[in-house]
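Peer 1: Next come a sequence and a model predicted from it.
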Amino acid sequence: MASNLHLSIVLYNIPLLMVLTFLGLTLVAGLYCTQKATTFREYAVGNKRFHTTTLVVTVLATVFEGGLLMREAPNVYAIGLRYILYLFAKVIHVWIISLLGLRMGPFMEHFSAAETIGSVYGKYPRAITAVLGICFSIGVVAIQINVMSWAMGMCIDSIDPRILTMLATLILIAYAVLGGVRAITITDVLQFATFMIITALLIKFLFIKTSKSFLEVLLLIEKQEKLQLSSLFQVEGKLFKLVKVYVFAAFFLAPTIIQRVYMAASPIQAYKVFLRVTLFTAIISGCVALIGLLVFVGDPTLLKTAVWPYILVDMPPVYKGYIIISLLGLTMSTADSSLHTAAIMVSNDIVESIRGVQVGSCIDQIRLAKCTTLVTGLLAMIVTIYYPNLSNLTEFVVKYAIGFFTITVAPPFILAIFGFRGSTRTALIGMAIGTLVCLIWNKWGTLTTEIDSGIIAIAANGLAMMAAHYLLPQPIGKGWIGKDSQEKRIRQLIRAFKAYKKSIDLE
C-alpha cells in the first residue's frame, strides 16, 4: 500500500522533475559555452564564426515562438484549411528575408537593423528604430513569459506555476547576460532539438489516440467541408483576409530575425541559411497543422478552448512533461534572442544616437549590454503582471509594439537594402506619415473597408519617402545607387551554381 502511494506521488511529480532537469541542463549548457568576450563584436555576433547549420537552427528557434502549439493547433482545429494557409504565410516571410540577405553586402558589418537605418538615414531614424525595436523585444519576451506560466499551470499542479516561470526567466536572463550570442545560440540548438523530438512524439500519441488507420484519417479529413479548397470561397472576405496575411508577411520585419542575418559571415551564407529555414518552416508548419487535424479526427465536436484539455486528459505524466519542455524550449529560445537584440540596440544604437559618440571602451559597451539584458527581462516580467491574460497581452503587443515597428521601419529598411540612400528628413517624413495613417485608419478606415491598417501604413510610409525625396531639395549624393561589386559577384556565383546544378541534373 505504501509502495503504491509512493509510486503515485513520483508519477504525479514527473512533469515537475522533468522541467527542473531541462532548466538545469539549459543553464549548464549556456554557462558552459560562456566565454569572456573581449570585443563588442564578439559579444554581439560571435565574430561571425557560426556554422551554417547552427545558424539555421537558431533562426528556426527564433522564428517559432512559444505560443505556436498553444495557439495554432486549436485554430487549425476550429477554422480548418484557411488557418493552415495562414500558418504557411511564415514560409513566405522567411523566404523574403533570404532574398534581402543577398543584397545586404554593404551592411553585413553592422550589428542591428537600427545601425543599418542610421548608416543610410542618420542618427534620428536610427534612434527611433532602436526604441521601437526595444519595445518590440520587451513585448515578445512578455508573451513568452506568459506562455511559460500557462504551459506549466496546464500540466503541473504540485507547485505554483509562477515560481517555475520566474525560475525559467531568471535562467534565460543569466546565460543571455553572461554568455552573449554564443551561449544563446548553443542553448537555442538544445531547445529547438528538444521541441522537434517532442513534437514528433506528440503527433504519434495523437495518431494512436484516434484509433484509426492512416487511410481512415485521410478519408475523414478529405470529407470535411472546412478542410476543402472550396471553403475559401463560400464566405465573402475569407480569401481577401488570406491575401492580407500573405502581403503583411512579405513586409514583416522582426529585429531579432534581421539580427540573425548580421551573424552570417557573408550575404551568401545568410541566403543559404534562410533558404534552408524556409524549407524547415514549411515542414514545422505542416506538423503543427497535423496536430490540430489529428485532434479533429479524434473528436470533431470539441470547442476550440477544449482542444488542449482533450490532448492532455489521457496523457501519461511523462508525455505531459515532454510537452512542457517543448513549450519551454520555444519560449526560452525566442525570449533570449529578443533580450540580446534589445541589449545590442541600447548599447550600440541608442547611446551613439543620443551622444553621437561611442560608449567608451568595448568593455563598457559589453557591460551596458549585459545590464540592458537584465533590465529588459525584468521589464517584461512587469508587463506580464499588468497583462496576465495571454490573449489580451498578445493583442496589445501585436497592435502596438510589433505593428508600429513594422510600419515604421520596414519601408526605409527595405528601400535601403535595394539601393536607396535618402536623407534624414526623407526617412522622418515617411515614418511620421506611416504612423499617422495607421492611427487614422484604425479609428475610421476599418469602418468602411476590411483592409488592414498595417498594409496601408507601410504603403503610405514608402510612398511618402519617395514623394519627399523627389519633391524636396536633397543633399548631394542622395538617391538610388547601382549594385556594388560584391553584390555583382554574389549574383554571378549564384548563376554559376544554378548552371552547374542544372548540368548535373541533365546528366
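Peer 2: Happy to help now that I have it. Numbers count the residues shown, from 1 in each chain.

Peer 1: can we go C-alpha only for contacts and neighbour counts from here?
Peer 2: Will do.

Peer 1: And the closest residue to residue 211 other than its chain neighbours, how far from residue 68?
Peer 2: Of all residues beyond its chain neighbours, the one nearest residue 211 is residue 298 (7.9 Å), with distances taken as C-alpha to C-alpha, 6 or more residues apart in numbering. According to C-alpha to C-alpha, to the nearest Å, residue 298 stands 21 Å off from residue 68.

Peer 1: Likewise for residue 192?
Peer 2: 13 Å.

Peer 1: The two: who's more crowded?
Peer 2: Looking at residue 192 and residue 68 with other C-alpha atoms under 10 Å, you find the greater number of neighbours at residue 192, namely 25 against 17.

Peer 1: For the helix or strand hosting that one, which helices and strands make contact with it?
Peer 2: In this assignment (DSSP states H and E), residue 192 forms part of helix 161-210. Contacts defined by 3 or more C-alpha pairs under 8 Å, 6 or more residues apart in numbering; DSSP states H and E place helix 161-210 against helix 14-32, helix 40-45, helix 52-63, helix 123-155, helix 267-298, helix 317-344, helix 362-386.

Peer 1: okay if I get the ones you listed as a markdown table plus mean neighbour count?
Peer 2: Output for the helices and strands packed on helix 161-210, formatted as a markdown table (neighbours: other C-alpha atoms under 10 Å):
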| stretch | mean neighbour count |
| --- | --- |
| helix 14-32 | 19 |
| helix 40-45 | 22 |
| helix 52-63 | 22 |
| helix 123-155 | 25 |
| helix 267-298 | 21 |
| helix 317-344 | 27 |
| helix 362-386 | 19 |
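
Peer 1: another structure for you, compare them:
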Amino acid sequence: MSLDVLLILLGVFLLLTLAIYCFSLNRKVSNFQQHAIGHKQFSTATIVATISATHCAGTMLKRSIVDGSMGIFYIAYRISIALFPLLLLSWLSGHMYRFMHNLSMPETMATLSRSYGRLITALFEVFHAIIIVSLQIQVISNTVSPLITSASPLVITTLITVIILVYAMSGGARAIALTDIWHCIVLSTLLIVLTWLVLKKTGNPIIEIIHFLESKRQFELHNLMYYDDNNKIRSILQYLSFPLAAISPYLVHNVYICSSPNQARKAFLYAGIFCTMITICMLIVGLFIFSWFPHIKSECIWDHFLSHASTPLKGMVCFIILSCAMSTVDSRLHIVSIIIGYDILRSIPFLRRFVHSYQLLVTRTALFAVTLLTLTLAFNYSTITLVRIMTSYARFYVPTIIAPFILVVLGLRTTYPVTLIGMSTGLLSVFAWHKWIFPIIHTDSSHFPCMLMNGLAIIMAHYLLTKYRKNKQSNKPLT
C-alpha cells in the first residue's frame, strides 16, 4: 500500500460520507425544529452511535496509547472519562420528562434561572465548542500531513471541513446522526483490526505480555488511587471530576432528539458501555505497543510507534482518528449554531422578531460563521495555546453550571436571584480554591467541591427565602 493509495482511500471515505448525507435528504428539513433535533424518530442504536461518536474525540487514540504505558492510574482515568459521564447522564435523562420538548441545554436552564442562566450556559458552550472544534481541525491536519504527502494537508483539512459544513448545514440532526453511524462502523472495525495487527507485530503471546506488565511497578494495583506524590486526596478529586466535566450541551442535546426519557436513559447507558469498550480496546493497543517498545518513554511512544509502523497500520490509525474527529466536529458545530441562533440572538430584544421569523437561516449562517472562525484559529494558533484556553474554561464551567442543571432536572423550582447566588458562589469558590487550597494539595481538580458549594448555596438560599416568605405571610394581619 503506497501513500497514493491512502489518498485514494481517503477520497473513498469522504465520498461515502457524502453518499450517506445524500441518503438523509429523503426526509427534507422544513423548519428549525427538524434541523435542530430531527423528527424525534431515531432508533436507540442511532442515538447510541451519535453519542459515542461525539464523545470519542480525535485525540482519544493517541492519549489512550500514551496513557496505557503510564500505569494503572492512567488506565483507570481513561476508562472513567469514557464511562462515568454517560452513566450520570443516563440517570439524569430519566428525570427529564418536562424538558423533552426543549431544543438545547440553555433552554432547560432557563426554567430555573430565566434568561440569565440561559445566556451564561450558552456563552460557556459557544466558547468551549469553538476551542474544541479548532483543536479537532488541528488533529485532522496533523493526522493527514505525515501520511499523505502527495497532497497539501491544508487543502485536505479544508476539504474535510467543507464536507462537514455542507451536511451539517443542509441535513441538520438527521444527516449528522447517519454519518455518525458510518464513522462508528469505521472506528470500531478498524480498531479491532489494528489491535490484532499490533499484537502480531509484538511477536509475543498475550500471556507473556501480561507477565511483562505485572513486572512493571506502575501497573501494581496500589497505584490505582495514588498519584506521583502519593497524594490520595488529589486522586480522589480527579476521579470525582470525571463524571461532571462532560455534562455539557453537546451531550445533553442527545436527550432532546430522543422520543422519551426512557429511550434517552437506555441510549446513554448503551453508549457508556460502547465507549468503554472502545477505550479499553485503545488501551490494549497501547499496552501492546509498550511491550513492543519497552524502553521508550511514555511521552515519546506515539511518535516512535508511527515511525516503526507499516503503511497499512498508519492508514488504520489515520482513518480511526479522522472518524472520531469528524464526528466531534459536526456535532459540536451543529449544537453551537443552535445555541447562537436560538438561545443567544433571540435573547437580544431588537433581534428577537427577526431571528424568530428566519430561525433556520440564522442558525445556518451562525454555523457557517463559526466554521470560518474555527478554521482561522486552528491554522493561526498553536495547540498549546488552545489547550491552555480550554483548561481555563473547564476550571469555571463545572462549578458554575452543573449544580443548577442537576437541581432543575431533579425538580427544583426557585427564583433566578437564588440561582445567581449559587453560580456566584461556585465561581468565587474556584478563586478561593486556587488561592488557599491549591498550595496545600497541588491540584486544580476543584470541580466537585466547588460545584458542591454552588449546589449547597442554591439549596440554602432557596430554603431561607421560602421560610422568609412563609413567615411573612403568617405574620400578615387578617382583614
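Peer 2: Looks like it arrived, so ask away. These numbers were taken from a predicted model, which means no experiment stands behind them.

Peer 1: Need the TM-score from the superposition.
Peer 2: Once superposed, chain against chain, the TM-score is 0.91 (TM-score structural alignment, normalised by the length of the second structure); 465 aligned residues with a C-alpha RMSD of 2.3 Å.

Peer 1: ok, back up a step: tell me which of the helices and strands packed on helix 161-210 of the first structure sits nearest to residue 472 of the first structure.
Peer 2: helix 123-155 (18.3 Å; C-alpha to C-alpha).

Peer 1: In the second structure, point out the residues matching the closest one.
Peer 2: Aligning helix 123-155 of the first structure against the second structure (TM-score structural alignment) gives residues 115-147.

Peer 1: before we move on, what about stretch 269-288 of the first structure?
Peer 2: Using TM-score structural alignment, stretch 269-288 of the first structure corresponds to residues 263-282 of the second structure.

Peer 1: Touching the matching stretch from outside, list them.
Peer 2: Where contact means C-alpha atoms under 8 Å, 6 or more residues apart in numbering, the residues beyond stretch 263-282 of the second structure that reach it are 44-45, 47-49, 51-52, 55-56, 60-61, 64-65, 78-79, 82-87, 89-94, 188, 191-192, 195, 254-255, 258.

Peer 1: now stretch 10-20 of the second structure
Peer 2: Contacts for stretch 10-20 of the second structure (C-alpha under 8 Å, 6+ apart): 160, 163, 167, 175, 178, 179, 182, 319.

Peer 1: Which among those residues count as buried?
Peer 2: Neighbour-count burial (16 or more other C-alpha atoms under 10 Å) is assigned, among these, to 160, 163, 167, 175, 178, 179, 182, 319.

Peer 1: Map the fifth one across to the first structure for me.
Peer 2: To tie it back to what came earlier, the one meant is residue 178 of the second structure. Match for residue 178 of the second structure (TM-score structural alignment): residue 186.

Peer 1: Report the secondary structure element holding residue 28 of the second structure.
Peer 2: Using DSSP H and E, residue 28 of the second structure falls outside every helix and strand.

Peer 1: Assess the claim that residue 75 of the second structure and residue 283 are in contact.
Peer 2: Yes. Between residue 75 of the second structure and residue 283 a contact is recorded at 7.0 Å, counting by C-alpha atoms under 8 Å.

Peer 1: who touches both of the two?
Peer 2: By C-alpha under 8 Å, 6+ apart, the residues touching both residue 75 of the second structure and residue 283 are 64, 67, 68.

Peer 1: Present the residues you listed as CSV; the columns should include neighbour count and secondary structure.
Peer 2: CSV is the format used below for those (neighbours: other C-alpha atoms under 10 Å; DSSP: H, G, I helix; E, B strand; the rest coil):
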residue, neighbour count, secondary structure
64, 26, helix
67, 24, helix
68, 27, helix
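
Peer 1: now, which of the residues you listed sits nearest residue 412 of the second structure?
Peer 2: Nearest to residue 412 of the second structure, judged by C-alpha to C-alpha, of those is residue 64 at 38.8 Å.
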